[in-house]
Every structure is written in C-alpha cells, then in structure tokens.
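Chemist: missing the sequence, but the structure's below:
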C-alpha cells in the first residue's frame, strides 16, 4: 500500500534502543510498556538468555524524512502473541499491519489476531488484518493508563506493612499470578478467560526486587509488582488481593507505599487499570493517580473459529 512512512523490523532489542531511544525517552509514560519490555529483553539477551520460541520482534516506524515516530512490538509469550501498536497516523498503522503480516507469513508465525494500544491506530491496524484473514472483530480488555505526581496515603492505614518478596514466597507468588487475570475479569463484570494468562518468571521477578507483599502478623495478604525504571518511569502492576482479604485497604496502602518510594527516588510512576473495573479505578484515583489515556485491545476471530464455537 502507498504511505509516506516506512517500517524497519528488529530482532535485537538493544538495536531498538539505539535507534528509537530518543522517542522512548521523550514519551516515557505513554511508551512505558515498550520501553520496559525492550530494556528487560536487552538485559536478558546480553546475559546470554536464549531466544524464546515465541515471536519476538520490534518494528520502528519512520516518517518521510526518516524521523522515528513510533515503535511497535510483538513479544508476548502467551498466544495470541498480541502486537503492541503505538499512536500512529492512519496510513502508518495500516502499513505496519501489512508489513507485520508479510513478516509473520515468511517466518511461519501465528497469525496477527490481536492488537493492543492507541485506539485509532489499533482500529486501523486491525481493519487491515481482518481484511486479509476475514472473521469478526471483538473488543478485549479496555485499558486506562494513569500517572501520579503526588500520593495521598490512606488514613487510617490498614494493619500490616510492605516487604519485598523472597524466594521463600515463590509458590505463593506464582499461584497468585496464575489466578490474577481471571479474577480481574470477574471483578470487571466479564466471564473469566478460558485459559488463565500466566505471568512467567516469578522467580526472576522476585530476584529483581520487583515483587512486594503486604504482611499482616506474618501472613502475606496482598501482592503488588513494580517494574524497574525505564527512561525514568516505573510501572506498577500486577496488583492482587485474594478474595478473603479484600475490602481492608491493602491494595490502596501498598500502591501508595511503593509509588511514594518511586517518586522520592526521582522517578515518575504510572500504572494501568481495566476501565471496566470500578474498584481499581476508584482506589487509584483516591491515592492520587490521574488518567493519561485510554487504550483498546481488538481481537480478530477467523470465520472457521467462529463457526466451530457456534457448533
């Protein structure tokens, strides 16, 4: 298709940071997912981490003058290996879709049936993939990005205190990761996913010092994760309280605690919520987080899959 933009693919995250680092640094909150994932992948590859079997690539988008205007990526380990699509002009998003489909076909990768990110760009990207493969489009979890520049701690605070998770907590952390997304779906009023989304590498995250637990009388009652800084921005998540411990203010206290630590360290702090989850949106607004932008996840269900579901 005709476009004033161009697309260049990368398999090396370090090369992406070299080429697109200025753009990521200029929009560190909006592009925090791309920045943090790319930084972590670069560190892992540099340490000798073997390349995973699932798709892992980045696409740098340039305008007619060669200036980098966007970075897309396909790095998620779980099917359908969702593509992250940044805010792009309509023609650039459509060009990205065609280039990604060409690459996917050549590499024998799973089809591009899921995209997440900026609403207009994701819709344009998905229209092109749907046009190529047919099927119907369904909207998945709607995300909202928030940032806090000041924190209002809960008063009174709940009992207990925050601590970093250790490898002694590995089974607990891994188990909570497994149920987190399905329980979040129910809380947002959606049926839980048929296959729970698993967050891989719990032991690595613990050893990185990115998993926090809220303890009450020696019992862990809540978990919050916090990604390491990428271009001066930390991103909080996941945030999980088991059902039997909810309603006591642990999530609010924990997020306020580690967000304040990040701000005092000189970092900016952000997080994502499910727009359909009234509990989390209310909690984070009360702490001091303010909405930055909304994002969308669109999924293409091929005709054959739709028919088999009906049968």
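Modeler: Everything's here; your move. These numbers come from a predicted model, not from an experiment.
Chemist: contacts, neighbours, all on C-alpha from now
Modeler: Noted.
Chemist: Quickly note the distance from the closest residue to residue 176 other than its chain neighbours to residue 273.
Modeler: With Cα to Cα, 6 or more residues apart in numbering as the criterion, residue 176 has its nearest non-adjacent residue at 7.4 Å, and that residue is residue 240. Note on residue 240: its distance to residue 273, by Cα to Cα, to the nearest Å, is 12 Å.
Chemist: Residue 56 now?
Modeler: For residue 56, the distance to residue 273 equals 25 Å [Cα to Cα].
Chemist: For burial, what's the neighbour tally of the nearest residue to residue 111 once chain neighbours are set aside?
Modeler: Leaving aside its sequence neighbours, residue 111 sits nearest to residue 104 (Cα to Cα, 6+ apart; 6.8 Å). Using other Cα atoms under 10 Å, residue 104 is surrounded by 15 other residues.
Chemist: Helix, strand or coil: sort out residue 104 for me.
Modeler: Put simply, residue 104 is helix when judged by DSSP: H, G, I helix; E, B strand; the rest coil.
Chemist: again, but for residue 279
Modeler: Residue 279 ends up helix, using three-state DSSP.
Chemist: That one - how many residues pack around it?
Modeler: Each residue near residue 279 was counted by other Cα under 10 Å, and the total is 13.
Chemist: Kindly report the same for the one 10 residues further on.
Modeler: Per other Cα under 10 Å, the neighbour tally for residue 289 reads 24.
Chemist: Wait, the residue nearest to residue 176 touches residue 223, no?
Modeler: Yes - counting by Cα atoms under 8 Å, residue 223 is a contact partner of residue 240 at 5.2 Å.
Chemist: alright, now check it against this:
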C-alpha cells in the first residue's frame, strides 16, 4: 500500500470523489466537508489535509481528509489501508488530535496511531447516524421558511449557540462565513416560526451524490418542549426529498435520549454508530475536547 498526500482540492476530489460517492451514507461528512473545501470561501476549509491510499497496482483503495482543528475523517479508509495512512499522517500532520468515523474504522485507526506514537486515546463522543425512510411530519403550531440574508445575524447567533451548548467550550469556526457560504451554495437554513417569531432552526445541504444531511438543529431554551425542532427538521428533510435526495441523514448524540427518541418518530432509522477518538501525549485527562457542527 502507498499513501499519497494532495494539496489541490479539485485534483483530490477528481481522484477521490468517486470513492467517497460510491457510499454517500458512510462518507456523508467527507462529502459535505469537501464541498466547502472546493468552494474555498471559508476560513479553515482552504488548506485541508487530503490523502489517498493505493494498492500495488496503483488503484485507489482508500481516502481521508482533515480540516484542522477538526478530527481526521476516516470513513473512507478500509482496515488494510490504515498502516499506510498512519505513515502519511505522521509525516504531514504529526499533531493530529482526533479521528472520527464509523466506530470500527475509528477504533482501528486509533489503535494503529497509538501503537506508532505512544499517545493515549480517549473516546470523546459517540454518535449514531440515522437515515430517513418515510417522513412523518409532526403536528406542531407554526410554519417553516427558508432564512435569507435578512436573517444573517439570527442564523449566526443560533449556529454559535448550537456549538457552545454542545461543546461547553464555545464555537471554533467562523459561523458567519459558514452562513454566507451556505447562501452562495443554496444550502438552506429552515427557520420555524410561530406567530411571526422565529423559534427553531434546522440546516441541510443541496443533495450531493443523492445525499443530504440535516444538522445545526437548534431551539433556544425558552422555546423548547413544543416540538419546534422536530418540525424544523421535518421541513428540512422534506425540502431535501423534493430536491432529489435519495438519502436524507442526520447524526444524534448517543448521550442525548431526547434526540434519539424524537427522530425515529419522524421516520429516521439507525444506520451505524460512529465515534470521535481524541489523542493526547499525556494521560487521558489531557485529551482534547470534541468539536461539533459540520462534522455532525
């Protein structure tokens, strides 16, 4: 096996895109992250680490990428490609802080990484990927609309609040740039309103490879307990279906019983469990905190 590191997102995607798109469910995060890298308009998405792994015939058999400070996305690395990928990451990104992906893939890479580096690994976040089977919208007061540029400040505020609440350490990326990039890409923020008052948010993307993922689902504390997040999620999901998505996905935090209860009511069913594993040079207590947002 031979691993190659790439510096041009367009050339990398031309090479690795078919590999990721062959399984857009497993590689959902890699696909949406690469879309932002290809757009090249957001800080943090302009200089990703991108690598491919090739067998002895030269055929591409694995691919991975990382946009620091986010974890390395390893869903596109079969087990046999991990040793070569570890070698490449050690050379080009020795300060790697975490990996994320389907549980078996993340555990395989983490084991190889810690054996090579002597670092400590610690599971920081367990999630579950859900796929929409048949949408069942809830009966909730209010209606959805797509947020526009007049909503910029609200959307930025709520995306920042989403990250702050889930991390406990604050957001780490420029959410204003993220919202503006979404406007340019046509990726909609669905705002649920009741009597003209915005009460909840859900974001999704224009389908890529037939796949769309719902994320940034957020309701301010004072508006919770009324089903608004479910309604906003259903609106975003319906939009994705109308746009031609054949796979509508979302992640939940396995530690949050509420989301793992409400999304199945909308018609979402589990696909696989994923995990983020952090690395530390010292004890497990020194491992980096997990990060949320696009990688959910």
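Modeler: Received the coordinates, thanks. Values in this document were obtained by computation on a predicted structure and should not be read as measured data.
Chemist: Now the TM-score, please.
Modeler: Here the TM-score for the pair of chains, by TM-score structural alignment, normalised by the length of structure 2, is 0.86; 284 aligned residues with a Cα RMSD of 2.6 Å.
Chemist: Now check structure 2 for the residue matching the residue nearest to residue 176 of structure 1.
Modeler: With TM-score structural alignment defining the correspondence, residue 240 of structure 1 maps onto residue 218 in structure 2.
Chemist: Would you state the helices of structure 2 in chain order?
Modeler: Ranges of helices within structure 2 are 9-21, 28-39, 82-92, 103-117, 152-167, 175-185, 228-242, 257-266, based on DSSP state H.
Chemist: Return the most buried member of those.
Modeler: With neighbours taken as mean count of other Cα atoms under 10 Å, these reach their highest mean count in helix 228-242, at a mean of 24.
Chemist: and it, which stretch of structure 1?
Modeler: The aligned range for helix 228-242 of structure 2 is 250-264, by TM-score structural alignment.
Chemist: Over to stretch 143-155 of structure 2?
Modeler: Against structure 1, stretch 143-155 of structure 2 falls on residues 161-173 (TM-score structural alignment).
Chemist: How about the contacts made by the match of residue 240 of structure 1?
Modeler: Residue 218 of structure 2 is in contact with 158-159, 162, 200-202, 229, counting by Cα atoms under 8 Å, 6 or more residues apart in numbering.
Chemist: Closest one of the residues you listed to residue 248 of structure 2?
Modeler: Distance to residue 248 of structure 2, by Cα to Cα, is smallest for residue 202 among these, at 13.3 Å.
Chemist: how about the nearest residue to that closest one, chain neighbours excluded?
Modeler: Leaving aside its chain neighbours, residue 202 of structure 2 sits nearest to residue 217 (4.4 Å; criterion: Cα to Cα, 6+ apart).
Chemist: quick one: the match of helix 228-242 of structure 2 to structure 2 mean distance?
Modeler: Averaged over the aligned pairs, stretch 250-264 of structure 1 sits 1.7 Å from structure 2 after superposition, using mean Cα distance after the TM-score superposition for structure 1.
Chemist: Run through who's touching that stretch.
Modeler: For stretch 250-264 of structure 1, the surrounding residues in contact (Cα under 8 Å, 6+ apart) are 148-154, 157-158, 162, 214, 221-224, 226, 234, 236, 239-241, 268-269, 283-284, 287.
Chemist: how far is that stretch from where the chain is centred?
Modeler: Put simply, stretch 250-264 of structure 1 sits 19 Å off its chain's centre (Cα atoms, centre = their mean, to the nearest Å).
Chemist: Could you check which residue of structure 1 pairs with residue 25 of structure 2?
Modeler: Under the alignment defined by TM-score structural alignment, residue 25 of structure 2 corresponds to residue 29 in structure 1.
Chemist: What residues does its match make contact with?
Modeler: 147, 233, 268-270.
Chemist: Tell me how far the counterpart of residue 37 of structure 2 in structure 1 lies from residue 186 of structure 1.
Modeler: When structure 1 is aligned by TM-score structural alignment, residue 37 of structure 2 is paired with residue 41. Using Cα to Cα, residue 41 of structure 1 is found at 32 Å from residue 186 of structure 1.
Chemist: Kindly report the same for residue 158 of structure 1.
Modeler: From residue 158 of structure 1 across to residue 186 of structure 1, the span is 25 Å (Cα to Cα).
Chemist: Could you do residue 174 of structure 1 as well?
Modeler: According to Cα to Cα, residue 174 of structure 1 stands 20 Å off from residue 186 of structure 1.
Chemist: quick one, what contacts the residue nearest to the spatial centre of structure 1?
Modeler: By Cα atoms, centre = their mean, structure 1 has its centre lying nearest to residue 33, at 5.6 Å. Going by Cα under 8 Å, 6+ apart, residue 33 of structure 1 touches no other residue.
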